[in-house]
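J.: turn this into a model:
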Amino acid sequence: MNTTLSKNYEPGQVEESWYAHWEQKGYFRSKPDGRPPFTVVIPPPNVTGVLHMGHTLNETVQDVLVRHARMSGFNACWVPGSDHASIATEAKVVQMLEKEKGIKKSELSRPEFMKYAFEWKEKYGGIIYHQIKKLGCSVDWDRVSFTMDDHYYAAVIKVFVDLYEKGLIYRGARMINWDPSAQTALSDEEVEYRDIQGHLYYVRYQVTGTDEYITIATQRPETIMGDTAVCVNPTDERYAHLKGKTIIVPLVNREVPIIFDEYVDPAFGTGALKVTPAHDINDYNLGLKHGLPTIDTLNADGTLSAAAQVFVGMDRFEARKAAVAQLRAEGSLVKEEEYSTRLGFSQRTNAVVEPRISTQWFVQMRHFADLALEAVTSGEVKIHPEERFLATYKYWLENIKDWCISRQLWWGQRIPAWYDADGKFVVAATADEAIAKFKEQHNIDHSPLTIRQDEDVLDTWFSSWLWPIEVFNGITQPGNPDINYYYPTNVLVTGQDIIFFWVARMIMAGQEYKNQRPFEHVYFTGMVRDKQGRKMSKSLGNSPDLLDLIDRFGADAVRFGILISSPAGNDLLFDDSSCEQGRNFNNKLWNALKLVKMWEGRQATDGSIADSRLPFAVEWFGQRLAQVKAQVEDLYKGFRLSEALKTVYSLIWDDFCSWYLEWVKPGFEQPIDNAVYAKTIEYFSELMQLLHPFMPFITEEIYHQLAERTDDLCVKQFTKGAPADASVLAQGSLLQDAISALRDARVKNNLKPKDPVTASIQTDARSQFAPIAAILGKQVNAEVQFVDDAVPGAITVVLGTQKFYLSSEQAVDTGVQKEQLLKDLEYHRGFLASVEKKLGNERFVANAKPDVVDAERKKKKDAEEKIEAIEKSLALLG
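T.: Okay, the predicted model is just below:
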């Protein structure tokens, strides 16, 4: 404990030492014991960079919940880790190799590339973990997990084999989403649709052997070379005479049939549709229905293939320009016009996604969707805030599609499928198991058998859906002590943008492999946006660097700043000013500490000081503290953490610093009552305990500065006290209101704070004022007395039904008083009129709940009493 306190709080001097102390004490480590567990698994950040402000919010919320649980008697276990993020990380590694080493991926073997990828993981995983420590997160560092750890890899492979053997995984050629930049398949959920301004091109196709043309409207003229039909509606009389005819595809002069199908809307565009089965899901389905050939005119990298016949090797968007130019030159382009459309982009690379027919691995999702839907609709898993996300969750699961889980990458868990020279395959965890299955399933008895493993890896989400289970080795070592103790976890804190990618799928995996939910609660944080409302991103350059913020403001101030801005489940606007508010709060706490430390050694040595104001001040704040403790516990239960922080902030800033410390502060160089000093230290310590989950560093520091300690706040247990005394709280509120009103009256009447005055109280409830009269007099520098009648010539202050009269030797301008009283009278008359109107509404009185009607009647009575008191005061002024 330092004996000399700095002028302002210096976070850099205390944060690192306290975190090291907590780690050295092992406070964050968890082992199964007799206490109830409180388990949280960190949403593993991708090893593609550093934590952004969304992570900062997420980790802070989790730390608040974990610290609160640890201090509430739970065995808190918070598991940290990171995700390999196959598409994003491979793209970053490929860019790094080309930029820094001049190496292309194609020049490396798979093992060589994996070596560089793991080096990337070590570098950026280390940065992420350093940031988590700097933020003060109380994670169990002995349990760090990575989705490519050996045991985790084995778990993913085990699950794949199991689901395949259950018939829930299959391999087939389907129309999928293709990312030409990453050159891999994507699931439907990895495609982000945006409204863009494009062009619609009207192209005429000649009916074979005639001078007649059909005009087609298309957004993608570069796919014309893949057309294998033109389709019209069978009810469309404009085209009825063309049944059985063919048509010539421009650019490639291919003769294709004119087909008829109800799918085409005669009223849309020209009523005729070009059918390109290889490049549109609806066209693909039409092609299957009508037996049309499929011509894939695109290569994996988005350039035109040899099948296109023209513009071969040209990028798809350059080919679009070339196709338009040639169509125009041939006289086939009728017109072009601007057109608003929705286009799919890869969430990982931002490339425009291409529909493509490809042989991939899929999970049948109806079985899993039913499991995940039941878990939430039954209330087994509770979503917070429910009103925002439950309907969306249900809609997605009710309309789910099969999940494409194969990715054409090297970084990730390699699909455990094995092929022989003829293309036959088996699914097995190892090559030896595969050979045994080949011999069993295909009656192969010769040896040796040459097989090769599938080149693709699994979708990242196929590994992360096992996260709450396999961080405790629940797949690879089912029934081990950790999985039995810590699973299911208590709460998952995550962003709303991965409700389907991750949350729903973890519920599916939990139900499938543990036959129970993976967590009891899901708390969705909002998106972090800048003060202009834009989502924070590196591309916009509007996302601050976390370590820079911590260096400038301190970790506690950053935690305060992001939480105070964060209403439950809603997006939040964040800028540095909220961190400045946190820093100011730190300094407020520090100044309060310095004030209280000034009283140390100034306690009265000859017993308690006879001061009638002290017992009430001490009792009132004790009741106020009890009230807020109960409120904060309720807010924790509802995951309303921003409100909880604001409640504690107000208790400390307003009630403790602005009121309580002022009420008990001794006069200049006077000693302080022993009992009051002891209680003040006790209250300050309890406030730091209440605030600790939100701002752990400064609270631990102040806790130890207040007194010599043998314990640490980090693990100090909360205690439950008796409910707050409402009558004492009401007296405290009355005292605060009276002080504010009388100080305001002094200012308005030009009475300086040092000018002595007499405060006469006219009230029917003298017993309420008796315990607080001494504090009131000291706070407004007045001699307090009670009177039965109005005091002529005094300044009149009406507070509810109470009246105060300030008398001074100085002359008082009654005009100022009268003006204020008239304003108050006008306000209360207007308020009374609005209440009477509501009570005069028969429908309201008949339909409203009785307690609501009673409340309105009470408002009416109170307003009438206030009006009567003001009118009497005005009468005295003449």
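
J.: for the rest of this, base every contact and every neighbour count on C-alpha atoms.
T.: OK.

J.: quick one: end-to-end length of stretch 540-556, please.
T.: Terminal residues of stretch 540-556 lie 27 Å apart, using C-alpha to C-alpha, to the nearest Å.

J.: pull out the buried positions in it.
T.: By neighbour count on 16 or more other C-alpha atoms under 10 Å, the buried set for stretch 540-556 is 542-544, 546-547, 550, 552-556.

J.: what is the burial count for Y649?
T.: A count of neighbours around Y649, defined by other C-alpha atoms under 10 Å, yields 18.

J.: just checking, it is part of a helix?
T.: Yes - counting by DSSP: H, G, I helix; E, B strand; the rest coil, Y649 is part of a helix.

J.: list the residues that contact the residue most central in space within the chain.
T.: Nearest to the mean C-alpha position of the chain, by C-alpha atoms, centre = their mean, lies T525 at 2.0 Å. The contact partners of T525, taken as C-alpha atoms under 8 Å, 6 or more residues apart in numbering, are 57-58, 493-496, 566, 568-571.

J.: ok so, going back, and which of the buried residues of stretch 540-556 is nearest to V249?
T.: N542 (48.7 Å; C-alpha to C-alpha).

J.: remind me what the longest helix anywhere in the chain packs against, helices and strands.
T.: In the chain, with assignment by DSSP state H, the single longest helix is helix 850-877. Judged by 3 or more C-alpha pairs under 8 Å, 6 or more residues apart in numbering; DSSP states H and E, helix 850-877 is in contact with strand 795-799, helix 814-839.

J.: including mean neighbour count and distance to Q717, could these go into CSV?
T.: Below are the helices and strands packed on helix 850-877 laid out as CSV (neighbours: other C-alpha atoms under 10 Å; distance: least, C-alpha to C-alpha, whole Å):
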stretch, mean neighbour count, distance to Q717
strand 795-799, 22, 42
helix 814-839, 15, 48
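
J.: how about the ones you listed in a markdown table, adding distance to K754?
T.: Below are these laid out as a markdown table (distance: least, C-alpha to C-alpha, whole Å):
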| stretch | distance to K754 |
| --- | --- |
| strand 795-799 | 17 |
| helix 814-839 | 21 |
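
J.: hey, where'd the helices end up in the stretch 401-550 of the chain?
T.: Using DSSP state H, counting those that start in this stretch, the helices of the stretch 401-550 of the chain run over residues 431-441, 460-464, 467-470, 481-486, 505-513, 546-553.

J.: to compare against the first, here's the next sequence to fold:
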Amino acid sequence: MEKAYDPKSIEQNLYKTWEESDYFSPKGGDDSYCIMIPPPNVTGSLHMGHAFQHTIMDALTRYHRMKGDNTLWQPGSDHAGIATQMVVERLLDKEGKSRHDLGREAFIDKVWEWKEESGGTISRQMRRLGDSCDWSREAFTMDDDLSNAVLEVFVRLHEEGLIYRGQRLVNWDPKLLTAVSDLEVESHEEDGHLWHLKYPLSDGSGHLVVATTRPETMLGDTAVAVHPEDERYQHLIGKTIKLPLTDREIPIIADDYVEKDFGSGCVKITPAHDFNDYEMGQRHNLEMINILTPTAHISDAAPEAYRGMDRYEARKKIVEDFEQLGLLEKIEPHKLKVPRGDRSGVVIEPYLTDQWYVKIAPLAEPALKAVKDGDIKFVPDNWSNTYYHWMENIQDWCISRQLWWGHQIPAWYDKDDNVYVGRSEEEVRQKHNLGDIELRRDEDVLDTWFSSALWPFATLGWPQETPELKTFLPTSVLVTGFDIIFFWVARMIMMGLKFTGEVPFKEIYITGLIRDEHGQKMSKSKGNVLDPIDIIDGIDIDSLVAKRTTGMMNPKDAEKVSKRTRKQFPEGIAPYGTDAMRFTFCAMASTSRDINFDLNRVEGYRNFCNKIWNAARYVLMNTEEQDTGVNGGEITLSVADRWIQSELQKTITEYEKAIVNYRFDLASNALYEFTWNTYCDWYLELSKPILYGDEYSEAEKRGTRHTLVSVLESLMRLLHPFMPFITEEIWQRVAPLTGINTKEQTSIMLQPFPEVQTNLVDEQSDQDIEWLKKIIVGVRNIRGEMNIAPGKPLTVLFRNGSEQDKTRLESYQNFLSKLAKLESIEWLQAGQEAPMSATALAGKMEILIPMAGLIDVEQEMARLNKEKEKLGKEQQRISGKLSNKNFTDKAPEAVVNKEKEKLEDIESTLSKVAEQMKQLESL
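T.: The predicted structure is shown next:
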């Protein structure tokens, strides 16, 4: 093996071998395991949320593949109607063209051309992550077979009366000229105004005051509403108002929706331009007047004076006209939530238009029951309450979009606007005996969520009864975020039950949202966005430090980060590799809603990879071309050999329990603890006295070599789902030493996952090694506290121990001497006086190290005084900072907490220094 671990030299070559060898396709026993990838947008690139969720999905896939399940991870991407159309339209704009210049057919050809050339970015990045998808089955929502499934679902739902065309209010993007879903609308608080307008009563007896943030909509008012129990206005209910600037009279109505204590208690009702007003309009059978055009200009339904004006131009003129009429009471500054299109950036309008809808209630009822009955389980379970709330208040689903790219709605119209739905124009003509009359096809396309709702079964071949459909449906688990439970998860459940009679998945694992290390949402404007591929390949250190600070780390701390990182990566680029990043994601995958991604942890797990690599090099140097017991020969296991095998069984048990409960953080912690502390720090050290000592027999040496390679080989299989690359590389070298023929058993991912062997759990060896560790740690702590050189041989005295302590001391004296660097060991008899010593405890047994001649007391006292003074100044500085209200009130909570942690560490260290000085004074 190479001396240093270099992820770049192994990762891409290994992945290429895996893919070319068809390791990712379903294989295995009767039990199937299937995960459907949430299809990323074809326009997209891998962000931290993708990388996090893909790591979880791949870990599950690799784990179940090794468990012998017939495993499929289905990859694919979504055609992303609006996003993709915008990308291609921008490219055309650079050529001075628009889609209308090309025409629909030529434009769609252009989109397909772009997709073939540039649409595979995320698939390439998934390979860099080590995703073990079955790429031979890669799907795209606009593929012919998936498009046919979309067509079939639409036609069947329409035939059952569950799809209809109707005029309702939608989110309308005046720039993109299409309806958009709630998920494509971002509402942010902005500065605005509240205009208080006077509406005169028709009988001339006075006026009512209404307040609005959108004065231009008053042109479409069809009522003023008051609360039915508001005594101020009860006598006016049923009367009318003369709507200013128009020649219309509108009624005063009573509705419980109105808050009588808010503002004047009077609310203007514009049913065609406000979702709440729309609902009230339905209840009171109010007229719907659409006063906007699709581009958000004033329509011909408004008075002539305002027609053709932009909505904000009209707003200005209407306010001026109210003021001239003496009907403007006041204008107040007002903070309000403004809905903007996430892609266009323009303010979204509630807009009355004809669209296609799915009648959702009949589909929602069985989908709700499936979760309540336990056929589908949310993890964590609290998300089921969110699901219930949405499903119990569900509205019909607007599925049409005014785009060209997407699944065109299979509906045709005759000259009288009669609508006919079918799988093709030919089918429509035959079914309705239309002969040769002229038909025009609906120009709208379907919402992309409609096609992705079919993803779990359409990708398996539905509506055909394919073997894959039979084998893998229901799928095992859906890994997704909480933000699309309604938009995607709920719709997949509804469609799956409707068209296959099966739930689409048995469990839904809802992951948290990845934030930066300070708990801030990652955004380009904040400069804290991380690219997962940069983390893998290498981030420029100056850029890395800038991303970490984002104005929240002081310059001195930033400089320290830079120096530390440059020491590790002298070339100025910090490549962490895929395995370090993946393990970080797994270690952070708790049940929290928000997950703070800390680059310090990636650095830590990069060091973890180094630790594994160096451990493997040590094992190979001591076992390659040596007898590891695979060809027969007597094997004698030491207490350390029995102990490490026992600890391995406990780790497997802990890991399996965590994985079943989707606690990847607990599984990671168990693996890390066993690998770093138990195997590398303790067992490898315990193996050295046996391997290098003349007092041990060949059977004992063979036993230790056998244990070194067998435990390392099992450990690589345990780690593989989380860290696929480094484990494959090491396994290929270690496996032959355990008797595995790697030419026949070609990859670690095709090996069985380690199973617990209860016969190897050895409580006695566990207790004996814990006893040894306490003594060794006690001696090492005394060395550290008294500043004694690590290699200086020591005399150690024992006192107050049991007969079992004495027996263990006799049995394991060689381990103690070698690992604690002892030159002599003496057991003090009862009543025997000990010289002046530093002490530690192992249970009730005292460990004493005589100090005479070991240290210069005067010199050590001077050193400790100097350290105490330095720590005291730092304690004073941080205490002053934390007592400063300007700092604690204005700094982010994470930064304040970090300073508190620093203070606690300093106070703890000062306490230890004081204890050391007290010990020195007694010498």
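
J.: hang on, the earlier thing: which of the helices and strands packed on helix 850-877 of the first structure sits closest to D711 of the first structure?
T.: strand 795-799 (46.8 Å).

J.: picking that back up, so of the helices of the stretch 401-550 of the first structure, which one's packed in deepest?
T.: Comparing these by mean neighbour count (mean count of other C-alpha atoms under 10 Å), helix 467-470 ranks first with a mean of 27.

J.: tell me roughly how far that helix lies from the second structure on average.
T.: By mean C-alpha distance after the TM-score superposition for the first structure, the fitted helix 467-470 of the first structure averages 0.7 Å away from its aligned residues in the second structure.

J.: what span of the second structure lines up against that helix?
T.: Aligned by TM-score structural alignment, helix 467-470 of the first structure corresponds to residues 455-458 of the second structure.

J.: centre of the chain versus that stretch, how much separation?
T.: Centroid separation for stretch 455-458 of the second structure versus its chain: 23 Å, with C-alpha atoms, centre = their mean, to the nearest Å.

J.: please apply the same query to stretch 530-541 of the first structure.
T.: From the chain centre to the centre of stretch 530-541 of the first structure is a distance of 16 Å (C-alpha atoms, centre = their mean).

J.: in that stretch, which residues are buried?
T.: Using 16+ other C-alpha under 10 Å as the test for burial, stretch 530-541 of the first structure gives 530, 535-537.

J.: what is the nearest of the contacts of T525 of the first structure to M695 of the first structure?
T.: Using C-alpha to C-alpha, L57 comes nearest to M695 of the first structure of the contacts of T525 of the first structure, at 13.5 Å.

J.: the closest one: which element?
T.: Element membership of L57 of the first structure [criterion: DSSP states H and E] is helix 53-70.

J.: looking at it, P7 of the second structure is touching A580, isn't it?
T.: No - P7 of the second structure is beyond contact range of A580, at 9.4 Å (criterion: C-alpha atoms under 8 Å).

J.: those two: which has the busier surroundings?
T.: A580 (26 against 20).

J.: touching, that one and N600? I think so.
T.: No - counting by C-alpha under 8 Å, A580 of the second structure does not reach N600; the two are 11.2 Å apart.

J.: corresponding residue for W653 of the first structure in the second structure?
T.: Taking TM-score structural alignment, the alignment pairs W653 of the first structure with W676 from the second structure.

J.: cool, and P257 of the first structure?
T.: Counting by TM-score structural alignment, P257 of the first structure corresponds to I250 in the second structure.

J.: in the second structure, what stretch matches the helix holding L57 of the first structure?
T.: Counting by TM-score structural alignment, helix 53-70 of the first structure sits on residues 48-65 of the second structure.

J.: report the distance from that stretch to the chain centre.
T.: Stretch 48-65 of the second structure has its C-alpha centroid displaced from the chain centroid by 10 Å (C-alpha atoms, centre = their mean).

J.: show me the contact partners of that stretch.
T.: Against stretch 48-65 of the second structure from outside (C-alpha under 8 Å, 6+ apart): 27-28, 33-35, 37, 71-73, 126, 129-133, 479-480, 511, 513-514, 530-532, 582, 585-586, 720-722, 749-750, 753.

J.: can you check stretch 314-328 of the first structure too?
T.: Contacts with stretch 314-328 of the first structure, where a contact means C-alpha under 8 Å, 6+ apart, come from 203, 220-222, 250-251, 298, 302-304, 311, 333-334.

J.: give me the buried subset of these.
T.: For the contacts of stretch 314-328 of the first structure, a neighbour count by 16+ other C-alpha under 10 Å gives the buried set as 203, 220-222, 250-251, 298, 302-304, 311, 333.

J.: who's in contact with stretch 13-32 of the second structure?
T.: Residues from elsewhere that reach stretch 13-32 of the second structure (C-alpha under 8 Å, 6+ apart): 65, 68-72, 127-128, 130, 132-136, 471-472, 725, 749-750.

J.: buried residues in the longest helix of the first structure?
T.: Those would be 853, 856-857, 859-860, 862-867, 869-870, 873-874, for helix 850-877 of the first structure by 16+ other C-alpha under 10 Å.

J.: then stretch 570-582 of the first structure?
T.: 570-576, 578-582.

J.: so what's whichever residue in the second structure pairs up with E512 of the first structure up against?
T.: Under the alignment (TM-score structural alignment), E512 of the first structure pairs with K498 in the second structure. By C-alpha under 8 Å, 6+ apart, the contact list for K498 of the second structure reads L363.

J.: residues in contact with V153 of the second structure?
T.: Per C-alpha under 8 Å, 6+ apart, neighbours of V153 of the second structure: F499.

J.: again with E871 of the first structure
T.: Applying C-alpha under 8 Å, 6+ apart to E871 of the first structure gives the contacts L825.
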